[in-house]
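K.L.:
no sequence on this one, just coordinates:
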């Protein structure tokens, strides 16, 4: 199975910074995701829209959105699906550095048991749609969705068989860092712990 790590956002709440390359505990945030999934996947694909050489050092392959401008995470997922050779693809964002192997293991085990479904981590009914396994067979449908001007991740997912993996007891691992204030606060908590 390949992984697509999404690092193509605008980083608006970080003043336009490329979030995946923002340092967290002295290394780029995206490096945490890469290091975490390496034992589980055959290839690391990073979907980014700028700083491709910097991301290429960490990935087996980098891809850019197939559409102009920042079109959201589904465009990044589509770019990754187009170069993946695996039947299912793990999808992760670049900004959840507290994620641990236990959640990857649960996600992959559930996806292997139901390979035709989109498998998504959730806290009860609250989806974490960018922590998912997506069947590559849905690539054509996703491309049509985006070409039709649609961008909503969960709305697209709900058009297909889905299974939710409730990880409420691990919700702190899905803390995503959107601002420098959140990042500094989490770094301080980690250094105290």
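P.N.:
Perfect, thanks for sending it. What you see is a predicted model, and the numbers here were worked out from it, not measured in a lab.
K.L.:
from here on, just use CA atoms for contacts and neighbour counts.
P.N.:
Will do.
K.L.:
which residues of this protein fall in strands?
P.N.:
Remark: strands assigned in the chain by DSSP state E are 2-7, 23-24, 27-28, 43-48, 61-63, 88-93, 118-123, 126-135, 162-166.
K.L.:
pasting the second one now:
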């Protein structure tokens, strides 16, 4: 699926929980979080983009191109996903947020395979009881539907995906690949343990 799939890493938010910092560029185990995600996605896609609304040059070092929201004011992740569907040329769009630096290539590959097995549906990760709508694969054939929903005022990826039709990749609630570092306290704790629990993990990436 590599040549037919484009990749998009979402790093365009305000970073409210990070005190306004550009979340994707925050360091985790010695590298920006967005770089970890890009490194895992890169072998699976024909083109790789990052959705970012600031520090464009810094983000550009990790991808083929950067995309910015068409609307000002940080309108949310659906805006970034819509920009990816509009701009990238793959038959499918593999999407992941920048604050999952422990994500592994194998999980992303399983998500791609699920999407291929269910044409026309959006493949989404379910972590225990929670849907993870920003970790997904969308068929580009849904561009018009997503565009129409956006124009009608929809801003929730989760609500829209379920309305358009999903298939789910089930993961455990405590799956370490889905550790979310979206606030300074969690990120600091992870960095402090980098030479312990995460030391061998970093060595293999």
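P.N.:
Perfect, thanks for sending it. These numbers come from a predicted model, not from an experiment.
K.L.:
how about the strands of the first structure in TSV, adding distance to residue 153 of the first structure and mean neighbour count?
P.N.:
Putting these into TSV (distance: least, CA to CA, whole Å; neighbours: other CA atoms under 10 Å) gives the following:
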stretch	distance to residue 153 of the first structure	mean neighbour count
strand 2-7	13	28
strand 23-24	27	16
strand 27-28	26	16
strand 43-48	16	26
strand 61-63	19	22
strand 88-93	12	25
strand 118-123	12	23
strand 126-135	7	20
strand 162-166	13	18
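K.L.:
adding distance to residue 80 of the first structure as columns, could you present those strands in a markdown table?
P.N.:
Converted to a markdown table, those look like this (distance: least, CA to CA, whole Å):
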| stretch | distance to residue 80 of the first structure |
| --- | --- |
| strand 2-7 | 6 |
| strand 23-24 | 24 |
| strand 27-28 | 21 |
| strand 43-48 | 6 |
| strand 61-63 | 6 |
| strand 88-93 | 9 |
| strand 118-123 | 16 |
| strand 126-135 | 11 |
| strand 162-166 | 20 |
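K.L.:
out of those, nearest to residue 70 of the first structure?
P.N.:
Proximity of the strands of the first structure to residue 70 of the first structure was assessed by CA to CA; the nearest stretch is strand 43-48, lying at 9.9 Å.
K.L.:
the second structure: matching residues for the closest one?
P.N.:
Taking TM-score structural alignment as the measure, the second structure aligns residues 47-52 with strand 43-48 of the first structure.
K.L.:
what's in contact with the matching stretch?
P.N.:
Applying CA atoms under 8 Å, 6 or more residues apart in numbering, the set of residues contacting stretch 47-52 of the second structure from outside is 5-13, 38, 41-42, 59-60, 63-69, 80, 84, 88.
K.L.:
returning to what we had before: so which of the strands of the first structure is nearest residue 179 of the first structure?
P.N.:
Of all those, strand 23-24 sits nearest to residue 179 of the first structure, with 11.9 Å by CA to CA.
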